[in-house]
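**Q** Pasting the sequence and the predicted coordinates here, then a few questions.
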Amino acid sequence: MSGDDESVKGPQRVAVIIACRDARTCIASTIRACRAIPAVDLVVVVDDGSEDNTAQIARSAGAVAVRHSVSRGRASALETGIKVAAMRDRADWPPRLLLFLDPDIGESAVEASALVEAVISGLADCAIGVPVTPGKLDTPNQVARKGLRRTTGWYSTLPLSTQRCLTRAAVNAVMPFSSGWGVDIGMTIDLLAKGFTLVEIPCDFQHMMDPVHRHDGRKGTRYGDVWLTVNMRRLAGTRLPRPLRTPIEDQGPGIPYTMPR
């Protein structure tokens, strides 16, 4: 498993990155809950062109808030947040882990403690939150799961999950992110292709918004973005030969997965 420079001494801290737009009704409660997550000492909110006062509310709730004057999409907002967090790292401490959370999970944000623990403990380079009780996947998630299985052999519970904790080394290795709705599945495939270890962790996140509202707001392109992101990687040759794949029955939440190299 890949990691950061172990020669740097100091406590391991975590920066929460929240990309959002028009989230004034929920952002404050989410920020407050993030403060209860162990090792979190920085919350960065990137307001992606809101028409309301999301950034002002986030700042009042104790977050570092930055704003895009026009919407650039979630991928760009996450990248902005990562850069802001990096500027606040201390040279004598390890780079902060990065915890990507949605703006509308309110008090349930504390569930992300399990994701942080999985990465700090060394279980994986990237921990992904999935439902405690998985339900039926919608079409974009089904497409993402099929594409992920074909390219890497991993049978994901929720391939388009947006709640993730990653090491800085893992994030740096896969930037820039795919655009639109392809951010998360592109990130997952690229991390596995580069030898990083991923794990899904059951978390009881409770959302106040529908996926379209809390992300890019482009319902009509969700399927297309996912399909394009997966197939671009297939065409580029990202593929684990079947004899090397871990059987589905040996996979599941809590079990780390990586592509043999």
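**A** Everything's here; your move. Numbering: from 1, shown residues only.

**Q** C-alpha from now on. contacts and neighbour counts both.
**A** Will do.

**Q** Strands of this protein, start to end?
**A** 14-20, 40-48, 64-68, 97-101, 126-130, 164-166, 198-202 (DSSP state E).

**Q** Residues touching stretch 51-70, excluding its own?
**A** The contact list for stretch 51-70, computed with C-alpha atoms under 8 Å, 6 or more residues apart in numbering, reads 21-24, 27-28, 31-32, 42-50, 77.

**Q** that older thread, export the strands of the chain to CSV and append columns for mean neighbour count and distance to residue 145.
**A** Conversion of the strands of the chain to CSV gives the following (neighbours: other C-alpha atoms under 10 Å; distance: least, C-alpha to C-alpha, whole Å):
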stretch, mean neighbour count, distance to residue 145
strand 14-20, 27, 24
strand 40-48, 25, 28
strand 64-68, 19, 32
strand 97-101, 25, 21
strand 126-130, 27, 13
strand 164-166, 27, 17
strand 198-202, 24, 13
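
**Q** Among those strands, which comes closest to residue 152?
**A** Relative to residue 152, the nearest member of the strands of the chain by C-alpha to C-alpha is strand 198-202, separated by 11.8 Å.

**Q** If I take the closest one and strand 126-130, what angle do their directions form?
**A** Going by axes from the mean of the first three to the mean of the last three C-alpha atoms, to 10 degrees, strand 198-202 is angled at 30 degrees with respect to strand 126-130.

**Q** How far does strand 198-202 sit from its chain's centre?
**A** The chain centroid and the centroid of strand 198-202 are separated by 11 Å under C-alpha atoms, centre = their mean, to the nearest Å.

**Q** do the same with stretch 12-31
**A** Relative to its parent chain, stretch 12-31 has a centroid offset of 13 Å by C-alpha atoms, centre = their mean.

**Q** That one spans what distance, first to last residue?
**A** In stretch 12-31, first residue to last residue: 20 Å (C-alpha to C-alpha, to the nearest Å).

**Q** another one to put next to it:
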Amino acid sequence: MKVDVIIPAYNEEDMIGTTLTSLIAQSWINEIIVVDDGSSDNTFDIAKKYTNIVLKHHKNEGKGNAIITGLTHSKGEWVMLLDADLGESASDAIKLLEPIIKGRADMTIAIFPQQMEKGLGLVKKRAQRIILKKTGKHLEAPLSGQRVFHRNWIGKIINHGVVGYGLEIHLNLTFLLNGATIEEVHTSMKHRTTGKDIRGFYHRAKQWIELERTVWHFQ
């Protein structure tokens, strides 16, 4: 089993090279597609050193649109979504493949080590409540961006409203409301976290707003 890896990236010049270095030698990867979502730094040029497929948005359109751009260019049977700031830990994404290979899940989601969470968890709890109410399912990591699924789901994903950081709730609801099975997988992956400062609170506020706007499309 090989996957097309789609990586949305916005001003990730400090991490994108390390992340891609950890992935390019992996035998389970078919193609790596980086979508530079309007970066103002050297993300695009650095990514081009590691993969031939680097797409560019001329302005920042949000994570959801970056993933949709990547999905429309993916040709492989299986798709993996990864964040750009995973660094050396990106290779641990191989753990997401086993439940798919063994037919236990239609989509897998990575669970990060507990110590990676530095915020208050309010957006996560809100996402969990929404998913439980609408589907009867509880997800431990509803906002994790590390996922694997079959390309047959691409049509359902791109033809339904998704707003920026609402991508993950969009995927959760799209799969579960269409009868899919999701399995969460514990990994040792890690990435940049937002703390309890102004930047962190701004990020989570934006994430919450875009989550709610995305959920509206499922009314």
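**A** Happy to help now that I have it. Just so you know, these numbers come straight off a predicted model, no measurement behind them.

**Q** Columns distance to residue 81 of the first structure on top of the strands of the first structure, output as TSV?
**A** Listed next are the strands of the first structure as TSV, based on distance: least, C-alpha to C-alpha, whole Å:
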stretch	distance to residue 81 of the first structure
strand 14-20	6
strand 40-48	6
strand 64-68	8
strand 97-101	10
strand 126-130	17
strand 164-166	14
strand 198-202	22
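
**Q** looking at the ones you listed, which is closest to residue 138 of the first structure?
**A** Residue 138 of the first structure lies closest to strand 126-130 among the strands of the first structure, at 14.4 Å (C-alpha to C-alpha).

**Q** Pull the residues that contact the closest one.
**A** 112, 115-116, 118-119, 157-158, 161-167, 170, 196-204.

**Q** Translate residue 61 of the first structure into the numbering of the second structure.
**A** Here residue 61 of the first structure is matched to residue 50 in the second structure, going by TM-score structural alignment.

**Q** how close does that match get to residue 63 of the second structure?
**A** With the distance defined as C-alpha to C-alpha, residue 50 of the second structure ends up 21 Å from residue 63 of the second structure.

**Q** of the two, who's got more company?
**A** Using other C-alpha atoms under 10 Å, the more surrounded residue of residue 50 of the second structure and residue 63 is residue 63, with 24 against 19.

**Q** From residue 34 of the second structure, how far out is that one?
**A** With C-alpha to C-alpha as the criterion, residue 63 of the second structure and residue 34 of the second structure are 12 Å apart.

**Q** overlap in contacts of these two?
**A** Counting by C-alpha under 8 Å, 6+ apart, the shared contacts of residue 63 of the second structure and residue 34 are residue 8.

**Q** quick one, what contacts the residue nearest the centre of the first structure?
**A** For the first structure, the residue nearest the mean C-alpha position is residue 164 (3.4 Å; C-alpha atoms, centre = their mean). The neighbours of residue 164 of the first structure, taking C-alpha under 8 Å, 6+ apart as the test, are 99-101, 115, 126-129.

**Q** Spatially nearest residue to the equivalent of it over in the second structure (excluding sequence neighbours)?
**A** Alignment note: residue 164 of the first structure maps to residue 147 in the second structure; criterion TM-score structural alignment. Nearest residue to residue 147 of the second structure in three dimensions, chain neighbours excluded: residue 109, at 4.7 Å (C-alpha to C-alpha, 6 or more residues apart in numbering).

**Q** Would you mind measuring from that neighbour to residue 94 of the second structure?
**A** In this view, residue 109 of the second structure and residue 94 of the second structure are 12 Å apart by C-alpha to C-alpha.

**Q** Quick one: the helices in the stretch 101-250 of the first structure, in order.
**A** For the stretch 101-250 of the first structure, the helices defined by DSSP state H, counting those that start in this stretch cover 113-120, 139-152, 168-174, 183-193, 211-214, 222-235.

**Q** how near is residue 161 of the second structure to residue 218 of the second structure?
**A** Note on residue 161 of the second structure: its distance to residue 218 of the second structure, by C-alpha to C-alpha, is 9 Å.

**Q** Name the residue in those two with the higher neighbour count.
**A** Each of residue 161 of the second structure and residue 218 has its neighbours counted (other C-alpha under 10 Å); residue 161 has more, 16 against 13.

**Q** Go ahead and confirm the more buried one touches residue 217.
**A** Yes. When contacts are counted by C-alpha atoms under 8 Å, residue 161 of the second structure is listed as touching residue 217 (5.9 Å).

**Q** and the aligned residue in the second structure for residue 18 of the first structure, how far is that from residue 188 of the second structure?
**A** By TM-score structural alignment, residue 18 of the first structure lines up with residue 7 in the second structure. Distance of residue 7 of the second structure to residue 188 of the second structure, given as C-alpha to C-alpha: 18 Å.

**Q** What of residue 32 of the second structure?
**A** Separation of residue 32 of the second structure from residue 188 of the second structure (C-alpha to C-alpha): 21 Å.

**Q** try residue 35 of the second structure
**A** From residue 35 of the second structure to residue 188 of the second structure the distance is 24 Å (C-alpha to C-alpha).

**Q** Residue 40 of the second structure too?
**A** In terms of C-alpha to C-alpha, residue 40 of the second structure sits 30 Å off from residue 188 of the second structure.

**Q** what's the answer for residue 11 of the second structure, then?
**A** From residue 11 of the second structure across to residue 188 of the second structure, the span is 24 Å (C-alpha to C-alpha).

**Q** cool, and residue 209 of the second structure?
**A** The gap separating residue 209 of the second structure from residue 188 of the second structure is 29 Å, by C-alpha to C-alpha.

**Q** can you check residue 13 of the second structure too?
**A** Counting by C-alpha to C-alpha, the gap from residue 13 of the second structure to residue 188 of the second structure is 23 Å.

**Q** now do residue 75 of the second structure
**A** Going from residue 75 of the second structure to residue 188 of the second structure by C-alpha to C-alpha gives 28 Å.

**Q** try residue 213 of the second structure
**A** Taking C-alpha to C-alpha as the criterion, residue 213 of the second structure is separated from residue 188 of the second structure by 31 Å.
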